[in-house]
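**Student:** sequence? don't have it. structure:
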C-alpha cells in the first residue's frame, strides 16, 4: 500500500511541477512582453472588445495623420492666395502712382510682373497635386504662359485645365469638406481684368506714355478699382483656408484625445499587471520549490528505507 501511495504522490508531484513550470513560463512571458496573453484566444470573451478598440484607435490615428499633413497644405495654400492678392494690389497701387505722377510708362512692366506672379501662385502644388485644379493630378490649372496668350483666349477653356469636381476630404463624419476653390472660380474676374488692361496698353502702342490722357486716366482708375475688388476675393479665400486650418487643428486634438483614451482601454485589457504578475511569480516559485523537494524526497524512497 505504501508503495502505491508513494507512486501516486510522486506522480502528483510531477504533475504539479509541470503545471507550475507552464504557469511560470507564461508569467515570465508577460513580464518580458508586457502582454497579458500570447494571442487573441488568450483574452477569451474580451477578444472582440479588444479588436474593436484597436480598430477604432487605428482609424483615429489614420485620420490624425491626414490632418497633420493638411496643416502643411493650408500653409502653402494660404501663401499662394496671399501672393495673388498682393500681386493684384501692387499692380493697382502702381497704376494709381502712375496716375498721380502723370506717367504711365511703367504700367506695362508692372502688368507683366503681376501676371507672372499670379499664374505661378495659381499653379502652386502640394505633394505633387495642384492646389486649385480640383481633384485632378498633374500640371497646374492655368495653361497659358503669357499675356498675349491671355488676350488671345476665346474663353475659359483656353485658360483653365481643371477637374470637374473639387478636391475634398471626408474625415469620416459624413461631411466632405472642399479643400479649396478651383482657379476658374476665384481668378476668372482677375484674369479678365489683366486681359482688358493688356488690350488697353496694346491699343496705346504697347505703353501709356507721359502725360496720361484724360481718357486713359479714367480707364486706369477703373482698372485700379477692379484690381482691388479682385484682390479682396483672394483675401477672403485666404481667410477661408485659415478657418479650415483652425477647424482641422481642433479636430486633430479631438482625435488625439480619442486615441489616447482607446490606448488606455486597450492597455487595461491587453497589458499585463506587472505588480500582480510579480506576486504570482513569487507564489509559484515557492510552490515549485515545495513540489520539487517533495518529488526529490519521494524519488529516493525504496523498500530498504522500511527494513
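**Tutor:** Here it is on my side, so go on. This one's a predicted model, so the numbers in the text were calculated from it and none came from an experiment. Numbers count the residues shown, from 1 in each chain.

**Student:** from here on, contacts and neighbour counts on C-alpha atoms
**Tutor:** Noted.

**Student:** from the centroid of the protein, which residue is nearest?
**Tutor:** Closest residue to the average C-alpha location of the chain: residue 66 at 2.2 Å, with Cα atoms, centre = their mean.

**Student:** and it, how far is that from residue 174?
**Tutor:** Remark: distance between residue 66 and residue 174 (Cα to Cα, to the nearest Å) = 16 Å.

**Student:** with residue 249 instead?
**Tutor:** 18 Å.

**Student:** same deal with residue 73?
**Tutor:** Distance, residue 73 to residue 174, using Cα to Cα: 22 Å.

**Student:** so which of these two has more stuff around it?
**Tutor:** residue 73 (19 against 7; other Cα atoms under 10 Å).

**Student:** could you pull out the helices for the protein?
**Tutor:** Taking DSSP state H as the criterion, the chain carries its helices at 2-33, 47-101, 107-122, 147-152, 183-203, 214-270, 274-300.

**Student:** mind listing what's buried in the fourth one?
**Tutor:** When you say that, I think you mean helix 147-152. 147, 150-151 (16 or more other Cα atoms under 10 Å).

**Student:** mind putting those in CSV, distance to residue 178 included?
**Tutor:** Formatted as CSV, these follow (distance: Cα to Cα, whole Å):
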residue, distance to residue 178
147, 30
150, 28
151, 31
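
**Student:** nearest to residue 137, of these?
**Tutor:** Using Cα to Cα, residue 150 comes nearest to residue 137 of the buried residues of helix 147-152, at 23.2 Å.

**Student:** find the nearest non-adjacent residue to that closest one, please.
**Tutor:** In space, residue 150 comes closest to residue 195 once its chain neighbours are excluded; the distance is 6.2 Å by Cα to Cα, 6 or more residues apart in numbering.

**Student:** one more to weigh against that first structure:
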C-alpha cells in the first residue's frame, strides 16, 4: 500500500488553511459591507457596467432634483395667479354691486386695492427669479406702480417689463417647455379694464345715484373684468397642466432611478444568505483541516512505536 509522506499531508493542509483563511476574510468582508468587492477592480468585467450605471443614476437624480425645484416655482406661480384671479373677481363683484345699488362712492378704493393685488401677484419671484417676466428673470414683470402710471401706459412695453420669449426649461430630455406665461399674456385684459375704469373716475367721481353714462361705463367694466378674470384663470390652468406634466416626469425619473439602483445591486451587492451559507461551510472545512494539521504536527516516532 502506498503511504503518503507526512510532510506532504502537512503541506497540503497548510495550503488549504491559507486558502480558506483568505476565503473567510472575503466572506466576512462581504457580510460587513454588503458588497462583493472593495473596489471596481474586484468586479472584473462588471466594473464597467457599474461605472456606467453610476453615471446614469447621477444624471437621473440631478434631473429629478431640478424637476422638484421647478415644482416649487410652479406652486408659487399658482398661488400668484390665484391672487390675481381673486382680485379680478372681487373688482367685478364690486362694480356689479355699485350698479345694483346705483352707488359708486366706494369704487375708487376697491380699484386701488385690486390694482395693488394684481401688480404684487405678477411681480412675484422665486429664489430671486421673476416668475412672469419671461427670460428677463431679474426684473419685476410690471413697470407701472400706480393707477396714474397706468393711465398713461397703453402698450405692453409701457406696462410690462419682460423679454420677448417666455421662460423655458429643459430637464435633460432635449425638449424645452414653457415654464410660465408672461405677465402681458396673463393680465393685459385686466390692466386695460382697470385703466378704462380709472379714466371714467377721473372724468367724474362716481357718487350716488350714478349717472346714465356712469352706469353704461360700469356695465362695460363688468364685461371687461369678466374677460380679464377668464384670461388669468386660463393661465392658471396652463400652469397646472405644466405642473402635472412635470409630476409625471418626476415619477418616471424616480422609477428609472429605482431600476438603475436594482441593476447596480444585482451586479455589486452580495447575496447575504448565500454568503452566510458559504461562510458556515468554509468555517466547518477550516476547523476540520486545522484539526488534521494539528494532529500531524503532534505525530512523533513514538506514536508509531506504541
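**Tutor:** Received, thanks. Everything numeric here is computed off the predicted structure, so don't read it as measured data.

**Student:** quick one: TM-score?
**Tutor:** After superposition, the two chains reach a TM-score of 0.88 (TM-score structural alignment, normalised by the length of the second structure), with 302 aligned residues with a Cα RMSD of 2.4 Å.

**Student:** would you turn the helices of the first structure into TSV with distance to residue 161 of the first structure?
**Tutor:** Converted to TSV, those look like this (distance: least, Cα to Cα, whole Å):
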stretch	distance to residue 161 of the first structure
helix 2-33	56
helix 47-101	18
helix 107-122	12
helix 147-152	14
helix 183-203	9
helix 214-270	20
helix 274-300	62
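
**Student:** what about those helices, which gets the closest to residue 134 of the first structure?
**Tutor:** Evaluated with Cα to Cα, the helices of the first structure place helix 183-203 nearest to residue 134 of the first structure, the distance being 8.5 Å.

**Student:** what about the residue nearest to residue 14 of the second structure when sequence neighbours are not counted, distance to residue 10 of the second structure?
**Tutor:** Counting by Cα to Cα, 6+ apart, the nearest residue to residue 14 of the second structure once its immediate chain neighbours are dropped is residue 293, at 7.2 Å. As for residue 293 of the second structure, its distance to residue 10 of the second structure is 6 Å (criterion: Cα to Cα).

**Student:** what's the match for residue 243 of the second structure in the first structure?
**Tutor:** Here residue 243 of the second structure is matched to residue 245 in the first structure, going by TM-score structural alignment.

**Student:** how many neighbours does that match have?
**Tutor:** Residue 245 of the first structure, neighbours per other Cα under 10 Å, totals 21.

**Student:** cool, residue 287 of the second structure as well?
**Tutor:** Using other Cα under 10 Å, residue 287 of the second structure has 14 other residues around it.

**Student:** counterpart of it in the first structure?
**Tutor:** So residue 287 of the second structure corresponds to residue 289, using TM-score structural alignment.

**Student:** residues touching the aligned residue in the second structure for residue 99 of the first structure, list them.
**Tutor:** Residue 99 of the first structure maps onto residue 99 in the second structure, with residues paired by TM-score structural alignment. Taking Cα atoms under 8 Å, 6 or more residues apart in numbering as the contact definition, residue 99 of the second structure lies against 210, 215, 218-219.

**Student:** for those residues, which single residue is the most surrounded?
**Tutor:** The most crowded member of the contacts of residue 99 of the second structure, judged by other Cα under 10 Å, is residue 218 (22 neighbours).

**Student:** look up how far residue 187 of the first structure lies from the residue mapped onto it from the first structure.
**Tutor:** Aligning on TM-score structural alignment places residue 218 of the second structure opposite residue 220 in the first structure. In this view, residue 220 of the first structure and residue 187 of the first structure are 20 Å apart by Cα to Cα.

**Student:** got it, and residue 50 of the first structure?
**Tutor:** Residue 50 of the first structure sits 52 Å away from residue 187 of the first structure, going by Cα to Cα.

**Student:** could you count how many residues lie near residue 5 of the second structure?
**Tutor:** With other Cα under 10 Å as criterion, residue 5 of the second structure counts 8.

**Student:** in contact with it, which residues?
**Tutor:** No contacts exist for residue 5 of the second structure under Cα under 8 Å, 6+ apart.

**Student:** and the one 4 residues further on, by the same measure?
**Tutor:** When contacts are counted by Cα under 8 Å, 6+ apart, residue 9 of the second structure touches residue 296.

**Student:** distance check, it against residue 288 of the second structure.
**Tutor:** Distance from residue 9 of the second structure to residue 288 of the second structure, by Cα to Cα: 14 Å.
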